[in-house]
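Visitor: The following block contains a protein sequence and its predicted model.
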Amino acid sequence: MTADVIIVGGGPNGLMLACELGLAGIRPLVLEQHAEPVAEPKANGLLGQVVRLVDHRGLYEPLSGSAEPPKPNSAYFMFAAMGLDLGLLADSPVFGLAAPQHRIVEVLERRARELGVEIRRGHRVTSVAQDQDGVTVEAEGPDGGRRLRARFVAGADGAHSVIRKLSGIGFPGVSYDRRTNRSAHATVPADWIDPASGALTVPGYGPVLPFLPHRTERGGFSYAPFPGLPPLVSTTEWDQPAGGEPMTLAELRASVHRVLGADVPLGPPAGPGPHVLRRLDGGNTRVAERFRDRRIFLVGDAAHVYASGGGPGLNLGLQDAVNLGWKLAAALHETAPPGLLDTYDTERRQAARRMVLNAQAQSALDALGGDTTALRELFAELLTHEQVVGHLAALVAGSDVRYDMGLTDPHSAVGRFAPELELVTATEKVRLAELARNARPLLLDLTEDQSLAASLAEDGDAVDHVGARRGPQGITGLLVRPDGYVAWAIGSPRPDHAELADLRAAVRRWFRP
């Protein structure tokens, strides 16, 4: 069998890539080693820039259950178990979406099948080899071995990626062997919950706010009452003896007592599950040496893993998939300009390295010891300043990533994820996220004379054009890539010849062969 793209891995990242290709008219083949969707609880939701991204694809409503667009957290968040007062910011970049990973997989798989994607479960890849024209994949399935052929292969097969290993791509990074994380869904005494703040008030210790990691001199503790699920209770400790027996609630209770110096009576979780009950010894923060090897690409945990909380791997992985999807589709449709596929590695490694900084800085600030405590006290003083809070909030959200779009003097929006816009067209009010649902390049023209589209007489079919009468102050034109990043922008109401020339150059740089 021959396919345009074989995606190895049917988790959230592989399915997101399949959806992106499906939107562009490509029908990829997804190979997933598990015969059934994995029920093991993993990530509990999405955080930051990725929430706006799923809104751009119309996935926010089925994941959140709300028809309202996503709204940022403008109150309170944490960095290394220290408070970030987001109320200091005029515009918070921290968006959140509570959705367990199995629900994300369910929604994405349904969307992929609607788009005509073929998903084969129970298929384990055993060999991959590429040549000048394509990639040969051998896989073992329910009916025996299969040899498959594709023009491109994407490895979205997790931290222990077979595709990465078979391709000989190194996975350098840092291992943490001193830390033990324990987590479980459990019940807590109902009268310990403050109805006003939702805090868990522990006798002998005090209140612990929900969802926010809490550090003591002996470790870390968190209490997360996700909607529709029993509370998730977690601890972090250092230099614990390795656990040889399966994790139990009694073990977690003992860990909580060591960390808080007080007892929390944890009961078994209610409801059908699946429920978390796990112990993780150590962890890794690693980034692949390259995300592209000729016709093979790495996506998500296959390309990067992080030994920190908050689900950074999934947040980045979904964005990897959207970045790669439109570029692969352009190559297959023969509309890709030279070097377009190379920008996947350049751009997403940039984002991955930024997350490494985030993960390692938080790990250092979470560690035990008097020196760390002193550093945290100083850091807490800095967190009273709006500029510091804004900088760290953008780091946590991933909204500080800015790609090089090849312009010498770009507008401040260029290279960043498109701002949240509500536009007034000739017939209606519409959000930018609603215009982005088809994953096409988009030119928003808010100039007085609607002159931007006219300047693209030779290249107009490469992008969709939307004229609007009113938009945000300081922006009169935006060229938005399918992944939501701004390739060109202006703020003047009447663009001059040089600005229009830059627009034409941007269209040809990204969307013309």
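Guide: Yep, it's here.
Visitor: For the rest of this, base every contact and every neighbour count on C-alpha atoms.
Guide: Will do.
Visitor: Helices along the stretch 201-350 of the chain, start to end?
Guide: 249-260, 312-332, 342-366 (DSSP state H, counting those that start in this stretch).
Visitor: Can you list the buried residues in the second one?
Guide: Read that as helix 312-332. 312-330, 332 (16 or more other CA atoms under 10 Å).
Visitor: For that helix, name the packing helices and strands.
Guide: helix 12-23, strand 45-47, helix 49-56, helix 342-366 (3 or more CA pairs under 8 Å, 6 or more residues apart in numbering; DSSP states H and E).
Visitor: Quick one: closest of the ones you listed to Arg146.
Guide: Among the helices and strands packed on helix 312-332, helix 12-23 comes nearest to Arg146, with 20.2 Å by CA to CA.
Visitor: Next up, a structure to set beside the first:
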Amino acid sequence: MYDVVIAGAGPVGLFLAAELALADCSVLVLEQDQEPASPLKTLPLGMRGLNAGSVEAFHRRGMLHELLEASGVDAARVGAGPGTQGPTAPRDVSHFAGMRLDAAGIDASAVSFRLPGPAMEGIMTSLDAVGTVLAGRASGSGAQILPGAGLEAVTQDGDSVVVRADGRDHRARWLVGCDGGRSTVRRLAGFDFVGTPPMFTGYVARVTFDDPQKLDPGFNLTPTGMYLRTPFEGHLGMMDFDGGAFDRSQPLTREHLQAVLRRISGTDVALDEVHLASSFTDRAMQATTYREGRVLLAGDAAHIHSPLGGQGLNLGIGDAVNLGWKLAATVRGTAPEHLLDTYTAERHPVGAAILDWSRAQVATMNPGPNAPALRKLLRDLLDTPDGTTHVFHRTAGLSHRYDLGSDQPLVGRTAPDFRFGDGTHLGDLLREGQGVVLDFTTDRRLRGTAAGWKGLIRYAAGPVSDDLGFGALLVRPDGIVAWADGHHPDPAAFRHAAARWFGEPTP
């Protein structure tokens, strides 16, 4: 019997598998497709944006440089080059509803608790690059990946889950569905999936234009929809506000794509050939809970929305990082009571906020007689420093704060990447998937207390380049601050916080 079976070998399933294997859990990943390679995963159609929060997650598990290399990104681009400490402000803030924003407008002083480090910015990558890095890490850590294994049935009792895939039964203590927006696990396990219907059919395609000069580059909002031309030759994106009627209902022929493009662009542009095409909608749905007994959901299996703003992959990686250490502690028997319940409690509000962020963009782009006035108003607001900074906060993955019951403003947020005198960053200390207590005091008052969680919490002491006014912090394995105190930290308060997340100390 496995500790955990994961359905789906996409980035979310693979990241989760790597997290669990890092904690010595036995993991089986079932993937419906026989071959992981697909032209839909490579550039340009497989292009994805990883925000600063996701890049930081790769840094914290020692995968950043491998990811940058696979993505063709210069390490210095994100402040990860030798001897660099990272830029002081981001250089790209993406867009809102197709309206690009200038990163120079960001008020860097408003980005709270941010320190220079190896992972300062988001990057552009591809599903293929991310999957290759994560598959290597998961399998190299001991996870078993089984391709060509489509799910047929799921049954569970109080002690285990039985997953039937391609005529074989696989028993595990836990099952996690990471099998996408049309999740079989979600359906078979009886999760409720609720939300709002689509307003558009979206298209991404690689085509050959007869007369590409008729189409402007970048995002183009028109009276009938939106089209996008990227620097990749022949890369085309479109949004047709048809209520999602066409998605997957008919073949994506050259004639259909050309007709939609002409209607949206208002030109007589011609497509000579369609090499590859796919469709999607802005249907925004979310599971009401991420856990039903011994079955959990993560990534698109738990929530779907339009790809506007590139938040889907980042949201899923956040799920995997949050769930991984909690499920591993539950498997090992070291988790305090109800730890696994905090997965839904923490991640469901984040997912709901991203769905609303997506809905707001769709509403802004929806054609109609009042649309130009609404866009002009938003354009004026977004051009202010406050507006640009707000969008950056929301899209960079740095604004989330879990409610951990503390008034301390850093608790519940991603930890700053504190840098010690020898050049070690906090991110380096998190590579083994343990919690970390940072003690900046001269009397090392927390050393003895932290020893009670040997193997679960790593103790690190010493001066740092900037302690931000703190004397000590407890950081969870997912990089979230669980406790913080001033220059005279209370060992009893630390002990209470550590017991909440890591169980009672050993004698």
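Guide: Cool, got the structure. This structure is a prediction, so every number in the text was calculated from the model and none was measured.
Visitor: Just name the most buried of the helices and strands packed on helix 312-332 of structure 1.
Guide: The highest mean neighbour count among these, using mean count of other CA atoms under 10 Å, belongs to helix 12-23: a mean of 28.
Visitor: so it versus helix 49-56, what angle?
Guide: Here helix 12-23 of structure 1 points in a direction 30 degrees away from that of helix 49-56 (axes from the mean of the first three to the mean of the last three CA atoms, to 10 degrees).
Visitor: what's the mean distance for helix 12-23 of structure 1 versus structure 2?
Guide: Its aligned residues in structure 2 lie a mean 0.8 Å from helix 12-23 of structure 1 after superposition (mean CA distance after the TM-score superposition for structure 1).
Visitor: need the next SSE after that helix, C-terminal direction.
Guide: Next helix or strand after helix 12-23 of structure 1 toward the C-terminus (DSSP states H and E): strand 29-32.
Visitor: tell me what that next one is packed against?
Guide: strand 2-8, helix 12-23, strand 118-121, strand 124-130.
Visitor: Give me the mean deviation of it from structure 2.
Guide: Superposing on structure 2 places strand 29-32 of structure 1 at an average distance of 1.1 Å from its equivalents, by mean CA distance after the TM-score superposition for structure 1.
Visitor: How far does that strand sit from its chain's centre?
Guide: Counting by CA atoms, centre = their mean, to the nearest Å, strand 29-32 of structure 1 is centred 21 Å from the centre of its parent chain.
Visitor: for that strand, which positions count as buried?
Guide: By 16+ other CA under 10 Å, the buried positions in strand 29-32 of structure 1 come out as 29-32.
Visitor: now stretch 177-190 of structure 2
Guide: By neighbour count on 16+ other CA under 10 Å, the buried set for stretch 177-190 of structure 2 is 177-181, 183-186, 189.
Visitor: Mind checking what secondary structure the aligned partner of Ala484 of structure 2 in structure 1 has?
Guide: Using TM-score structural alignment, the equivalent of Ala484 of structure 2 in structure 1 is Ala489. Under the three-state scheme (DSSP: H, G, I helix; E, B strand; the rest coil), Ala489 of structure 1 adopts strand.
Visitor: Can you give me the neighbour number for Ala489 of structure 1?
Guide: Using other CA atoms under 10 Å, Ala489 of structure 1 has 26 neighbouring residues.
Visitor: list the contacts for it?
Guide: Residues counted as contacts of Ala489 of structure 1 (CA atoms under 8 Å, 6 or more residues apart in numbering) are 410-411, 413-414, 475-479.
Visitor: Which two among those are spaced furthest apart?
Guide: Taking CA to CA, the two most distant members of the contacts of Ala489 of structure 1 are Pro410 and Thr476; they sit 14.0 Å apart.
Visitor: the more surrounded of those two?
Guide: Applying other CA under 10 Å to Pro410 of structure 1 and Thr476 shows that Thr476 carries more neighbours, namely 24 against 16.
Visitor: Do I have it right that the more buried one meets Ile490?
Guide: Yes - Thr476 of structure 1 is in contact with Ile490 according to CA atoms under 8 Å; the separation is 5.8 Å.
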